[in-house]
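# Pasting a predicted model and its sequence here:
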Amino acid sequence: MVLEALVTTVLVVEDEMEIARVVRDYLRNAGFEVIVVGDGDSAIASVRSTRPDLMVLDLGLPGRDGLDVAREVRRWSTTPIVMLTARGDETDRIVGLELGADDYVVKPFSPKELVARVRAVLRRTRAARLGEEVLRAADVEVDTGRMRVAVGGRPVELTPTEFQLLATLVREPGRVFTRAQLLDAIHGVAIESYERAIDAHVKNVRRKIEPTPGSPRYLLTVHGVGYRFADA
């Protein structure tokens, strides 16, 4: 009996055709099925219709830009997002992460680095779904097998990266994690990244699980060090 191989589909949203072609070719050579679109409206329609496993999203799209696409997609989908950003767009990178993007690559970039980032995000997405562990701290419950989170019995939707971050903290309430340790936990591989990305992901998780995000009860800052989950 021959089993059909599972195909991982990546949606590439890039209006510069030469960059789109290079990204497409490298991803295909890495074994991914690739869909390419060149504008924001087509990206949103494609996420709805094809349900890709991951989206590579250029923030500098004409018309409906990448931030607007990420904002719209995050209203109804947890599809992992890797952003492509210009070198000077630090503010856009942080906003994109706060909107729920999982990672970013700065232009000009190595196509091999992009493939590595895509694989890393997919790896942690799959890792978050493995096992049947149910973690509980305070009134927060994290079901790693079903990739579900509940706060006081209320379901909470998290992106794969946010889920992995919260699971890491809830697994050891009271333990202080540095930003570097949290980056290692959510990426699963030692790749260069931007530690302020952790702050953006933490802000997102707080917005979703905290009764008052500005005065957190669960996910606490340890100034000068990092973060910890409140002792149970």
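Structure received.

# all contacts plus neighbour counts: C-alpha atoms, from now on.
Will do.

# Would you map the strands across this protein?
For the chain, applying DSSP state E gives strands covering 9-13, 33-37, 54-58, 81-86, 103-107, 134-137, 140-143, 148-151, 154-156, 177-178, 219-222, 226-229.

# For the second one, which residues meet the burial criterion?
Judged by neighbour count (16 or more other CA atoms under 10 Å), strand 33-37 contains these buried residues: Glu33, Val34, Ile35, Val36, Val37.

# Taking their axis directions, it and strand 54-58 sit at what angle?
Interaxial angle, strand 33-37 versus strand 54-58 (axes from the mean of the first three to the mean of the last three CA atoms, to 10 degrees): 30 degrees.

# how far out from the middle of the chain is strand 33-37?
Centroid displacement of strand 33-37 relative to its chain, using CA atoms, centre = their mean, to the nearest Å, is 19 Å.

# Put this next to the previous one:
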Amino acid sequence: MTRILVIDDEPQIRRFLTICLGSQGYQIIEAADARTGLQQSALHEPDLIVMDLGLPDMDGQALLSDLRGFYRGPVIVLSVRNSERDKVTALDNGANDYVEKPFGANELLARIRSVLRTFASIDVPPTGFDDGHLKVDLQTHRVSLGGADIHLSRKEFELLRCFIAHPGRIVTQQQLLKEIWGPHHSHDTHYLRIFVGRLRAKLQDNPTAPRYIETEAGVGYRFMGGVER
């Protein structure tokens, strides 16, 4: 049975999640503060952690950093904080997704299924991508769309490779810039917008109704290829 640790100081949220997630076959472990959450995560080794940022004994951002010192599973932040800065910081600190309160049960369940699918195959790095329309061979650097080869620049290909490596997960602008352009370019978001725009054009991906690259405004991007909607 998949174990989910819920770290939240609101009893009604914990109760709701226990009922909602339990009805889907998940085993729920509860923690009302950061200290208990750290103990429970070490003791029970949950398959997924759902956590709030506003905790009574420690800020959630600090808790995320502490968790990532030993916990390698997925973490979904569930918080009333909705600023871009909070989202980016949480994702940079190791969160795999961010859901705002109030939230819909179906949306949260879909996010949980998505990150669990991703982590189920995390030990097997992708060698490519093929959905019958877009085909990418990461070893030969060959990319085709509808059976026709398309040419990507080195930076465009590195962007696509990074997206494919994190299906369904938000990759922040800073993560992409550091990985592809280097640590000295972590704030050069105009570079990123230009190259993402070029990549989208070559993949014939409409940014207003994306098939592959979805924008999380002010935060980063999510590769939706092969991800259930």
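Nice, thanks for sending it over. Just so it is clear, the model here is predicted, and its values are computed rather than measured.

# TM-score them against each other, please.
Here the TM-score for the pair of chains, by TM-score structural alignment, normalised by the length of the second structure, is 0.63; 175 aligned residues with a CA RMSD of 3.6 Å.

# and the strands of the first structure, which is most packed in?
Among the strands of the first structure, the stretch with the highest mean neighbour count (mean count of other CA atoms under 10 Å) is strand 54-58, at a mean of 26.

# Where in the second structure does it fall?
Mapping strand 54-58 of the first structure onto the second structure (TM-score structural alignment) gives residues 48-52.

# Quick check: the longest helix seen in the second structure compared with the first structure, mean distance?
Assignment by DSSP state H gives helix 105-120 as the longest helix of the second structure. Its aligned residues in the first structure lie a mean 0.8 Å from helix 105-120 of the second structure after superposition (mean CA distance after the TM-score superposition for the first structure).

# excluding its backbone neighbours, what's nearest the most centrally placed residue in the second structure?
With distances taken as CA atoms, centre = their mean, the second structure has Arg169 as the residue nearest its mean C-alpha position (2.9 Å). Among residues not flanking Arg169 of the second structure along the chain, Arg222 sits closest, at 5.5 Å (CA to CA, 6 or more residues apart in numbering).

# Ok, Thr79 of the first structure next?
Nearest residue to Thr79 of the first structure, sequence neighbours excluded (CA to CA, 6+ apart): Leu54, at 5.7 Å.

# Wait, that neighbour touches Leu27, no?
No. Contact criterion CA atoms under 8 Å: Leu54 of the first structure and Leu27 do not qualify, at 11.7 Å.

# Could you pull out the residues contacting both of the two?
Counting by CA atoms under 8 Å, 6 or more residues apart in numbering, Leu54 of the first structure and Leu27 have no contacts in common.

# how about stretch 16-25 of the second structure: buried residues?
Leu17, Thr18, Cys20, Leu21.

# The first one matches what in the first structure?
For Leu17 of the second structure, the equivalent position in the first structure is taken to be Val23, counting by TM-score structural alignment.

# any idea how far the nearest residue to its match once chain neighbours are set aside is from Ala30 of the first structure?
Leaving aside its sequence neighbours, Val23 of the first structure sits nearest to Pro111 (CA to CA, 6+ apart; 6.3 Å). Distance, Pro111 of the first structure to Ala30 of the first structure, by CA to CA, to the nearest Å: 11 Å.

# related to what we said a few turns ago, save the strands of the first structure as TSV, and put in distance to Ala120 of the first structure too.
Converted to TSV, those look like this (distance: least, CA to CA, whole Å):
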stretch	distance to Ala120 of the first structure
strand 9-13	13
strand 33-37	17
strand 54-58	11
strand 81-86	10
strand 103-107	10
strand 134-137	24
strand 140-143	21
strand 148-151	21
strand 154-156	24
strand 177-178	20
strand 219-222	25
strand 226-229	23
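
# ok so, going back, where does the longest helix of the second structure end up in the first structure?
By TM-score structural alignment, helix 105-120 of the second structure lines up with residues 111-126 in the first structure.

# residues of that stretch that come out buried?
Here stretch 111-126 of the first structure shows Pro111, Leu114, Val115, Ala116, Arg117, Val118, Arg119, Ala120, Val121, Leu122, Arg124, Thr125 as buried, counting by 16+ other CA under 10 Å.

# Then stretch 193-203 of the second structure?
Phe195, Val196, Leu199, Arg200, Leu203.
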